[in-house]
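A.B. asks: task: produce atomic coordinates for the following.
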Amino acid sequence: MSAAEPKPWFVYLVRAANGALYCGISDDPQRRFVTHQSGRGARFFHSSPAVALVYVEACRDKSEALRRERSIKQLTKKAKEALVLAAAVQAV
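C.D. replies: So this is what the prediction gives:
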């Protein structure tokens, strides 16, 4: 019997209506975004609603996602915007 593959986790960025970027992790970023849009899941969106899921990055497991989230949160806004732009270019 082989060990089960760890469930993939994701780090994501959501743009708020005021232009700010929120960074989080989830095993289902689309579902988490819907939660943010409904005003639940993070106090961050109480003052400015979630408007778009703008960046998603797959990670091996929850531990890796947490490490990546920490590193993204330390980036400047300009560097976070560069991640969003690079993801948009790849999607085209």
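
A.B. asks: when you work out contacts or count neighbours from here on, use the C-alpha atoms and nothing else.
C.D. replies: Will do.

A.B. asks: residues of the longest helix along the chain that come out buried?
C.D. replies: Criterion DSSP state H: the longest helix present in the chain is helix 77-91. Residues K80, E81, L83, V84 are the ones in helix 77-91 that count as buried (16 or more other CA atoms under 10 Å).

A.B. asks: hmm, who's touching it?
C.D. replies: Contact partners of helix 77-91, identified using CA atoms under 8 Å, 6 or more residues apart in numbering, comprise L13, L21, V54, Y55, I72.

A.B. asks: so is L53 in a helix, a strand, or just coil?
C.D. replies: Classification of L53 by DSSP: H, G, I helix; E, B strand; the rest coil places it in strand.

A.B. asks: leaving out sequence neighbours, find the closest residue to it.
C.D. replies: Spatial nearest neighbour of L53, chain neighbours left out: V14 (4.5 Å); criterion: CA to CA, 6 or more residues apart in numbering.

A.B. asks: Proceed likewise with the subsequent sequence, for comparison:
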Amino acid sequence: MPFVYILRCRDGSLYTGITTDVSRRVQQHQTGRASKYTRARLPVTLSWTRQVESWSQALKEEHRIKALRRDQKEALLHTQPEQDAVTR
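C.D. replies: Next comes the predicted model:
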């Protein structure tokens, strides 16, 4: 099952993405092999994850989160701390 995740970048910005393997994807981000956005803002840290039932649901959740204002994203990070998705 896929995960929606949020990374905090060096400049304090937040990056939202989806993956089926959180630890592999975070490693790709940390080594500059995942996206141009995070490559320019290294290092990144995993701040939040949520497992969802389907890829379709992951895309919808990613879109919903990306549409949030910054303060709403920060509130989301504080209401649900990072799940132990990295070890799954």
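
A.B. asks: so after superposing, what's the score?
C.D. replies: Overlay of the two chains. TM-score (TM-score structural alignment, normalised by the length of structure 2): 0.87; 84 aligned residues with a CA RMSD of 1.8 Å.

A.B. asks: rewinding a little: and the counterpart of the residue nearest to L53 of structure 1 in structure 2, how many residues sit next to it?
C.D. replies: Aligned counterpart of V14 of structure 1 in structure 2: L7 (TM-score structural alignment). By other CA atoms under 10 Å, the residues close to L7 of structure 2 number 21.

A.B. asks: okay, and L7 of structure 2 sits in which element?
C.D. replies: strand 3-9 (DSSP states H and E).

A.B. asks: could you point out the helix or strand that follows that strand?
C.D. replies: Per DSSP H and E, the helix or strand that comes after strand 3-9 of structure 2 is strand 14-19.

A.B. asks: elements contacting that next one?
C.D. replies: Strand 14-19 of structure 2 is packed against strand 3-9, helix 55-66, with contacts defined by 3 or more CA pairs under 8 Å, 6 or more residues apart in numbering; DSSP states H and E.

A.B. asks: hmm, 6 Å instead?
C.D. replies: strand 3-9 (3 or more CA pairs under 6 Å, 6 or more residues apart in numbering; DSSP states H and E).

A.B. asks: thinking P2 of structure 2 is in contact with G17, fair?
C.D. replies: No: P2 of structure 2 lies out of contact with G17 (CA atoms under 6 Å); the separation is 10.5 Å.

A.B. asks: any common contacting residues for these two?
C.D. replies: Contact criterion CA atoms under 6 Å, 6 or more residues apart in numbering; residues shared by P2 of structure 2 and G17: none found.
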